[in-house]
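Trainee: Quick one: sequence plus predicted model below, questions after.
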Amino acid sequence: MNGSMTDTKPDTKPHSPVLIGLAVMLVAFNLRPAITSVGPLLTGIVAETGLSATGAAALTTLPVLCLGLGGALGPAAIRRLGVDAGILAGIAAVLVGLLLRGFGGLPALFAGAAVAGLGIGLAGVLLPALVKRDFSRQAGRATGLYTMALCVGAGAGTGLTVPFEHALGQGWAAALALWSLPALVAVFAWAPFAKARPAAAASVARRPAPSLWREPLAWQVAGFMGLQSSLAYIQFGWLPAVLQGRGLDALDAGYLAAVAAIAQAPGALLLPTAAARARDQRGWIVGGLAAMVAAFLTLAFGPEILTVPAAIVLGFASGGCFGLGLTVIVLRARDAAGAGALSAMAQGFGYALASLGPFGFGLAHQATGGWGLPALLFSAIAVAGAICGLGAGRAQQVGQAARGP
């Protein structure tokens, strides 16, 4: 990741863009294990605690809902703390939430999910503003790299949590708490940058953020971000259960879900990088969502021999769509302040919308006892996301849409 830090004071020694980029990727790695590590253990948690199907749906929904609430704090964090310190506050909250889960029991599990979700939402909203400020000339590549790191973290949370539980032999709480270690590393890795660039953060905060609530383009970006995220969180929270429903054991289902999660990484890097070079991103968005639906249906109902290829396609397309969501935030904004405001709206409202996906998916499964109705819901969400994406992918910027291309 290359870039310049034009907002720093002359007497402030800038850090290497490479070091900043590596620190960003380390932060990004920790923005999903708090969410993806629960799904592989959900069956065991339900069996041990007696959690109902509705409670399990609420557990998979809560962190996503809190992502939206944390994202809504983005503009205030930019004004009061600046982008860099705001990211530090977010990753510190993730650390606290992960530690809470180690106490065991449902209250600590739900509380940890909420606190970690708030931190993920806050840090996630501020990263596009940082990219627009420091890496604006390489927005697609920079977004792809940190989204790739985020997807690697998602895959690690899905694939390694069950082996951690087996290796530790201390139950699900200890396995979940182990994810606090990389979060602690991220806190220490990002702290020097939060301290080193107060002037850059303040200069972004001083720029007035545009009003977006009457902008159709902003709503389209938010809708696409939320709906594609809803599909991803259904995948994170319920794919292991779907796979177990077709006869796989918990370990095999976890590994297959991990294949899907890890396959997000190349998609998150390649699709946004390529799409950012195109005149608009509409074709990439529709193609990515169509691939997600086809792969998910294959995993749920298709021949067993196709499960591994389908998992790879699902992950690649899911990571690509998430990267596209973040990329259109950067591309549709005029400057760092605009990117921060659009990111807060798109991710704040978007994640609140996204939280309905896994909750509705769980309720649909509870109502029918099967996966047909949930799969239909998954497909309908993808269609709605494509409709929003056709608007969000246009070659316009916020403030320009009302006047036409």
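Mentor: Nice, thanks for sending it over.
Trainee: Please make it C-alpha for all contacts and neighbour counts, starting now.
Mentor: OK.
Trainee: So what's the residue count around the residue lying closest to residue 205 once chain neighbours are set aside?
Mentor: Computed as CA to CA, 6 or more residues apart in numbering, the closest residue to residue 205 that is not its neighbour in sequence is residue 79, at 4.7 Å. Neighbour count for residue 79, taken as other CA atoms under 10 Å: 18.
Trainee: Now find how far off-centre the strand or helix carrying residue 79 is within its chain.
Mentor: Taking DSSP states H and E as the definition, residue 79 sits inside helix 74-80. For helix 74-80, the separation from the chain centroid amounts to 20 Å (computed by CA atoms, centre = their mean, to the nearest Å).
Trainee: do the same with stretch 289-297
Mentor: Its chain's average C-alpha position is 18 Å from that of stretch 289-297, according to CA atoms, centre = their mean.
Trainee: what does stretch 145-153 give?
Mentor: That offset, for stretch 145-153, works out to 9 Å (CA atoms, centre = their mean).
Trainee: take a look at this one as well, against the first:
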Amino acid sequence: MTLSHPSRFASSAFLLLGVLLIAISLRSPITGVGPLLDAIRAELNLSATQAGMLTTLPLLAFAFFSPIASKVGRKCGLELALMLSLLFILIGLVGRSLGSASALFIGTVVIGAGIAFANVLLPSLMKRDFPNKITTMTSMYVLMMGAGSAMSASLAIPLTDMANQLSISVIPTWAFSLGGLVIFPLIAILVWLPQIRNHTAPSKDTQTLDSHSYLWRNSSAWQITLFLALNSFLMYIFISWLPTILVDNGFNHHEAGVIHGVLQLFTAVPALILIPFMSKLKDKRLLSFSLTLMAFIGIMGLLLKPELAMIWAMLFGFGAGGGFIVALALISLRTESAHQAATLSGMAQFLGYLLAATGPMIMGELHEQTASWQLPLILCAICAILWSAFSLLAAKDELIEPAAHNRNATLEENLS
């Protein structure tokens, strides 16, 4: 029996709501750490390099679990795999908030594993369930990622103040602040539950096609991967260290937290602007290059005129957020099937986050060695120039063709 039109609309709307709620949980657990780094370092006696690991560990988890995610999605279905990702995030958030150094690092790894699954599988879900609205859907869930990260960054210090006012002593105030983020995956889990009942099987092509290993030998796949990698490298450096950079330049912790939150918010702003016209923009090279240029200007502004940090945070956030939207959209737009999209997503995020994982540690180590943020920011500016070059290569308007044996398998499947 076929569903009526209102029922199909309600089902699609609930699926969309679930996707957006998952998106809120994908960056907020990481961005909530930045404003609290100084307090965490003081409480647990961490070095700058160890503190940088709090942002690096989830990125390493992204790299390790990204290739596994597409296999789990094929075996048990996208919906169940996404539910597992939410459960990992929830368990990691609870563990991270226990207050000890070991729990902090272990919980961070578990969070990273959960985020990795959703990062890889959401583009495949877009390809399967919203094939005609890929760019719109990608922009919408990136918008929610930005909104969630802005809330977690902006509320981090106020939540520690609340813990002090309530005289909470069972766990440190920073742990109370981090623990408050469990509300995001909890709500997402409740809304996502019906999807497990309605759709448990992977898409047909996901079940029948092989691993698409040829993508590792494809130049276009590498261009998209490096475009995403350099975007992530720069983004997670600023997520991790911007509040500390600002405090060292004369801002107080509250001001630094607000500016950090504004940066996160402006990573979401491009989604509002790109939603109406991105799907109509056939050649995305000028758009992607413009976004990388904005991020470069933001980095140079912070290096040369740090007192105008609010402006530079807006520019960098807009450029990095817009670049991330374009990178995710390209994974879906330049592939021919949901499985090819999931495999490219796994490849891009495995290598991308592996590179990104080095960023916070490199910045922390360079700062410790030089007692200045000048050299680390110069390194970021050089990386932004490379990112601009790859933006022109990755955003070409052409599909990544499958290898010959994959193409034959697809034809045989269509004829049978």
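Mentor: Cool, the structure landed. All of these numbers come straight from a predicted model, not from anything done at the bench.
Trainee: Residue 124 of structure 1 maps to what in structure 2?
Mentor: Aligned against structure 2 by TM-score structural alignment, residue 124 of structure 1 finds its counterpart in residue 119.
Trainee: any idea which element its match lies in?
Mentor: Residue 119 of structure 2 belongs to helix 101-129, assigned by DSSP H and E.
Trainee: ok, how many other residues are close to residue 13 of structure 1?
Mentor: By the measure other CA under 10 Å, the count of residues near residue 13 of structure 1 is 10.
Trainee: for residue 377 of structure 1, that is, sorry about that
Mentor: Residues lying near residue 377 of structure 1 (other CA under 10 Å) number 17.
Trainee: Can you find the partner of it in structure 2?
Mentor: By TM-score structural alignment, residue 377 of structure 1 lines up with residue 379.
Trainee: What residues sit buried inside the helix holding residue 79 of structure 1?
Mentor: 74, 75, 77, 78, 79 (16 or more other CA atoms under 10 Å).
Trainee: Ok, stretch 89-106 of structure 2 next?
Mentor: Within stretch 89-106 of structure 2, the residues scored as buried using 16+ other CA under 10 Å are 89-99, 101, 103-106.
Trainee: Contacts made by it with the rest, please.
Mentor: 25, 29, 44, 54, 57, 107-115, 171-172, 175-176, 178-179, 181-182, 185-186 (CA atoms under 8 Å, 6 or more residues apart in numbering).
Trainee: so where is it in structure 1?
Mentor: Under the criterion TM-score structural alignment, stretch 89-106 of structure 2 matches residues 94-111.
Trainee: So for the matching stretch, first residue to last residue, what's the gap.
Mentor: In stretch 94-111 of structure 1, first residue to last residue: 12 Å (CA to CA, to the nearest Å).
Trainee: roughly how far is that stretch from the heart of the chain?
Mentor: Counting by CA atoms, centre = their mean, stretch 94-111 of structure 1 comes out at 20 Å from the chain centroid.
Trainee: Residue 13 of structure 2 -> structure 1?
Mentor: Per TM-score structural alignment, the equivalent position to residue 13 of structure 2 in structure 1 is residue 18.
Trainee: Residue 113 of structure 2 against residue 65, yeah?
Mentor: Yes - counting by CA atoms under 8 Å, residue 113 of structure 2 does reach residue 65; the two are 6.0 Å apart.
Trainee: Just tell me what residue 234 of structure 1 corresponds to in structure 2.
Mentor: By TM-score structural alignment, residue 234 of structure 1 lines up with residue 237.
Trainee: and if you look at residue 308 of structure 1?
Mentor: In structure 2, the residue matched to residue 308 of structure 1 (TM-score structural alignment) is residue 310.
Trainee: Please name the nearest non-neighbouring residue to its match.
Mentor: Nearest non-adjacent residue to residue 310 of structure 2 (CA to CA, 6+ apart): residue 259, at 5.8 Å.
Trainee: Tell me where the stretch 51-200 of structure 2 has strands.
Mentor: For the stretch 51-200 of structure 2, applying DSSP state E, counting those that start in this stretch gives no strands.
Trainee: quick one, helices of it?
Mentor: 78-96, 101-129, 134-165, 173-179, 183-198 (DSSP state H, counting those that start in this stretch).
Trainee: Same list (these) but as TSV, adding distance to residue 324 of structure 2.
Mentor: Compiled in TSV, the helices of the stretch 51-200 of structure 2 are given as follows (distance: least, CA to CA, whole Å):
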stretch	distance to residue 324 of structure 2
helix 78-96	20
helix 101-129	12
helix 134-165	8
helix 173-179	25
helix 183-198	22
